[in-house]
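Visitor: Predicted model and sequence follow; I will ask about them next.
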Amino acid sequence: MNARALHLADLYADRLGINSPDAVQSELAARFEHLSSFVLLGGMPRAGEAGVMSAEGAAAYGELWVLDAFLTDVRAALTEGVRR
């Protein structure tokens, strides 16, 4: 593993509130699994439907935000590596 990958793992271990950078991959996978099952099983309100978001919906939104930020950071790291 290169230094950039270790840096991302350390960063996300801290952001996710987990003790070990080695657990980042499994934590992100668990969050993605929860998010995808929540969305695919109809937990999110349909477009145009008003309503109060449930606690689980709010958690899923937070997971989406974390995953989006992670993918953005990875894309930036990979793009920087390609430019060199």
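Guide: That came through, no problem.

Visitor: Could you use CA atoms for every contact and neighbour count after this?
Guide: Noted.

Visitor: buried residues in the helix ranked longest in the chain?
Guide: When secondary structure is assigned using DSSP state H, the longest helix within the chain turns out to be helix 55-83. Of the residues in helix 55-83, 57, 60, 63-64, 66-67, 70 count as buried by neighbour count, 16 or more other Cα atoms under 10 Å.

Visitor: And for stretch 7-24?
Guide: Buried residues in stretch 7-24, defined by neighbour count with 16+ other Cα under 10 Å: 8-10, 12-13, 16, 21, 24.

Visitor: Residues in contact with the helix or strand where Arg4 lies: which ones?
Guide: Element membership of Arg4 [criterion: DSSP states H and E] is helix 3-16. Helix 3-16 has contacts (Cα atoms under 8 Å, 6 or more residues apart in numbering) with 19-24, 70, 73-74, 77.

Visitor: structure B:
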Amino acid sequence: MSRRTVSLPEVWAERLGIDATDDVAQELAARFEHLTQFVLSGGIPRMGKAGAVSAEAATAHGDLWVLAGFLADARTAMTQEVNR
């Protein structure tokens, strides 16, 4: 049984649920833009302010999680290439 090497864009296209690997960069950029706009518009409650988390805040948290995961995978891929 042979194993096929899977590229970073292929992995992330599957994780993001998009068909084309060419769309991965656009999807990640859109998530980063949403997260940035949420943070810059003051959407994050001040420390000590307990309350219900909005749907937009939950989406921003998900965007942050996705971007952090992608960056970790990209770092691993780059490290592996350097060490070859």
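Guide: Arrived safely. Values in this document were obtained by computation on a predicted structure and should not be read as measured data.

Visitor: and the buried residues of helix 55-83 of structure 1 as CSV, adding distance to His34 of structure 1?
Guide: As requested, those are exported to CSV (distance: Cα to Cα, whole Å):
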residue, distance to His34 of structure 1
Gly57, 11
Ala60, 7
Glu63, 8
Leu64, 10
Val66, 13
Leu67, 12
Phe70, 16
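
Visitor: quick one: which of those is nearest Leu28 of structure 1?
Guide: Each of those was checked against Leu28 of structure 1 using Cα to Cα; the closest is Leu67, at 7.1 Å.

Visitor: check contacts around that closest one.
Guide: Counting by Cα under 8 Å, 6+ apart, the residues that Leu67 of structure 1 touches are 28, 32.

Visitor: Next: Leu35 of structure 1.
Guide: Contact criterion Cα under 8 Å, 6+ apart gives 60-61, 63-64 as the residues in contact with Leu35 of structure 1.

Visitor: at 10 Å instead, please
Guide: For Leu35 of structure 1, the contact set (Cα atoms under 10 Å, 6 or more residues apart in numbering) comprises 29, 41, 43-44, 56-57, 59-64, 67.
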